[in-house]
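Visitor: give the three-dimensional model of this entry:
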Amino acid sequence: MARAGQADGAEPEPYDAGPFVPAGGDLRALREAAAGCRGCPLHRAAGQTVFGSGDASARVVLLGEQPGDQEDRQGRPFVGPAGGVLMRAVDEAGIDPALTYVTNAVKHFKFEPSPRGKRRIHKAPNLREISACKPWLAAELRLVGPEVVVTLGATAGKALFGSSFRVAEKRGAALPMPPVDGQESPGTALVATIHPSAVLRADDAGRAAAYAGLVSDLKVAARLLT
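Guide: The predicted structure is shown next:
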């Protein structure tokens, strides 16, 4: 029986963005190529590819999960409420936002429609989708060559460490950067923390503590900058 969106007798859609990643291209070339990525089925429902944003000389890569509704509409990462929380926390931690490159582990918005109305409800990407998109992340990290990578939330951590990653076990410490698609990143450290959307989801009593924890973890990243 064919899966939804797959015609009878058709080949299953691949889960590998690798063939779409141009060899030797700069960030602009990657961004242009990513607009046509068909490396997993998520491209079918999403409005557009949301590639990373920032300069190739950035010292810090901020790695989130996937674009949200606003990011999908505008084509840029972290432009919604969570992005506002993140940039405020980055600045408060002592990291110049201009020295950051912001991207996501998955470049297309995964969602399910609301039972009522036109609202699109965020749905976390699965490990197969995360793995399919990893060639884009590996190419970004190769070109930027950051001193520090900050993973924001569980999906970002799993993209680098695998399915066993748990934010609570790893957050707030300087960790060695694992290979990405077999690519080593000597000289790059990693700091794990919560996704800024967790601050927004916290109740009134816990929101201040969640935000303070995010800032505290980002201060660890700030101290690693030489």
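Visitor: all contacts plus neighbour counts: C-alpha atoms, from now on.
Guide: Noted.
Visitor: so what's the nearest residue to Ile194 once chain neighbours are set aside up against?
Guide: Counting by C-alpha to C-alpha, 6 or more residues apart in numbering, Gly153 is the residue found nearest to Ile194 once chain neighbours are left out, at 4.4 Å. Contact analysis of Gly153 by C-alpha atoms under 8 Å, 6 or more residues apart in numbering lists 64-65, 167, 192-195.
Visitor: most neighbours out of these, which is it?
Guide: Ala192 (29 neighbours; other C-alpha atoms under 10 Å).
Visitor: for the helix or strand where it lies, name the packing helices and strands.
Guide: If you go by DSSP states H and E, Ala192 is part of strand 189-193. Packing partners of strand 189-193 (3 or more C-alpha pairs under 8 Å, 6 or more residues apart in numbering; DSSP states H and E): strand 148-152, helix 167-170, strand 175-176, helix 204-224.
Visitor: one more to line up against the first:
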Amino acid sequence: MAKDGNNGAARFLPDHLDLDSLREASAGCQGCDLYRNASRTVFGEGPARARFMLVGEQPGDQEDRKGAPFVGPAGRILDRGLEEAGIDRDDVYVTNAVKHFSFVQRGKRRIHQKPTAAEVEACQPWLTAELAVVEPDVVVVLGATAARSLLGAAFRVTRQRGEPVPLGDALAVATIHPSAVLRAPDRDAAYAGFLADLRVAAGTVKRAA
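Guide: Purely as a prediction, here's the structure:
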């Protein structure tokens, strides 16, 4: 349960589910304590009927400041991968499993802190609503936190990445988070694996078409 002892984000959902209503309602979300220190809610962005939905962990420092997902260094890796995989950025909806920036303050710097399982659970109603509205063909799951939210705690990205698995009416393809490419000792090898997984996602949509 969230620290506030409520039912997470569910009580903040609007009566009518569309992306504009969800985005507006999410701005006032207090479903867990992360809202207290974050600058703002960072909701998803993209077309309402995107064929691809990409789900990351949480906003980073730049995303929190700018109010948009994947606008920092990891976003540049993601954009490069999508282009090289042949995925049209205009056919992609991007979001995160957790909508507020979780961090620890060290001097003037805000250092990313992995969200807790309770925080992921508290934020899940937003992600569930986004999936229901967008109805993507393929969900690209970026990293372990997104995998936990969408595919359960038993799913392991390291073992099951690049393998299409059912997710409701869609298929999910898991891969590492693009920030993991930036942290990798061998960035070229990490990026090559990331790109290979994105190409699986692209091919999954083509086969379904």
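Visitor: average offset between the first helix or strand past the strand holding Ala192 of structure 1 going along the chain and structure 2?
Guide: Downstream of strand 189-193 of structure 1, the next assigned helix or strand under DSSP H and E is helix 196-201. Helix 196-201 of structure 1, aligned to structure 2 and superposed, deviates on average by 0.4 Å (mean C-alpha distance after the TM-score superposition for structure 1).
Visitor: so Pro166 of structure 2 touches Val173, yeah?
Guide: No: Pro166 of structure 2 lies out of contact with Val173 (C-alpha atoms under 8 Å); the separation is 9.0 Å.
Visitor: between those two, which has more neighbouring residues?
Guide: Val173 (27 against 13).
Visitor: strands along structure 2, start to end?
Guide: Taking DSSP state E, the strands of structure 2 run over residues 52-56, 92-96, 103-106, 109-112, 138-142, 165-167, 170-175.
Visitor: which bit of structure 1 covers the first one?
Guide: Under the alignment (TM-score structural alignment), strand 52-56 of structure 2 falls on residues 60-64 in structure 1.
Visitor: name the residues of that stretch that are buried.
Guide: 60-64 (16 or more other C-alpha atoms under 10 Å).
Visitor: equivalent analysis for stretch 150-169 of structure 1, please.
Guide: 150-160, 165-167.
Visitor: give the aligned range of that stretch in structure 2.
Guide: Residue span in structure 2 matched to stretch 150-169 of structure 1, by TM-score structural alignment: 140-159.
Visitor: which residue in structure 1 aligns with Phe70 of structure 2?
Guide: So, by TM-score structural alignment, Phe70 of structure 2 is matched to Phe78.
Visitor: residues contacting that match?
Guide: 67, 71, 84, 102.
Visitor: would you mind measuring from it to Asn126 of structure 1?
Guide: Distance from Phe78 of structure 1 to Asn126 of structure 1, counting by C-alpha to C-alpha, to the nearest Å: 20 Å.
Visitor: swap in Asp96 of structure 1?
Guide: 32 Å.
Visitor: and for Gln6 of structure 1?
Guide: 19 Å.
Visitor: could you do Ala17 of structure 1 as well?
Guide: Counting by C-alpha to C-alpha, the gap from Ala17 of structure 1 to Asn126 of structure 1 is 15 Å.
Visitor: the two: who's more crowded?
Guide: Neighbours per residue, other C-alpha under 10 Å: of Ala17 of structure 1 and Asn126, the larger number sits with Ala17, 19 against 13.
Visitor: list the contacts of the more buried one.
Guide: With C-alpha under 8 Å, 6+ apart, Ala17 of structure 1 has these contacts: 37-40, 132-136.
Visitor: overlap between those and structure 2?
Guide: Retained in structure 2: 37-40, 132-136, out of those (criterion both residues aligned by TM-score structural alignment, their matches' C-alpha atoms under 8 Å).
Visitor: any chance of the residues you listed in a markdown table, plus distance to Gly24 of structure 1 and neighbour count?
Guide: Shown next, in a markdown table, are those (distance: C-alpha to C-alpha, whole Å; neighbours: other C-alpha atoms under 10 Å):
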| residue | distance to Gly24 of structure 1 | neighbour count |
| --- | --- | --- |
| Cys37 | 17 | 23 |
| Arg38 | 20 | 19 |
| Gly39 | 19 | 21 |
| Cys40 | 23 | 19 |
| Ala132 | 20 | 19 |
| Cys133 | 18 | 23 |
| Lys134 | 17 | 22 |
| Pro135 | 13 | 21 |
| Trp136 | 13 | 26 |
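Visitor: which one among those gets closest to Gly172 of structure 1?
Guide: Compare each of the kept ones among the contacts of Ala17 of structure 1 with Gly172 of structure 1 using C-alpha to C-alpha and the shortest gap goes to Lys134, at 23.8 Å.
Visitor: quick check: that closest one touching Asn104?
Guide: No: Lys134 of structure 1 lies out of contact with Asn104 (C-alpha under 8 Å); the separation is 10.0 Å.
Visitor: Lys114 of structure 2 contacts Val104, doesn't it?
Guide: No: at 10.0 Å, Lys114 of structure 2 does not count as touching Val104 under the criterion of C-alpha under 8 Å.
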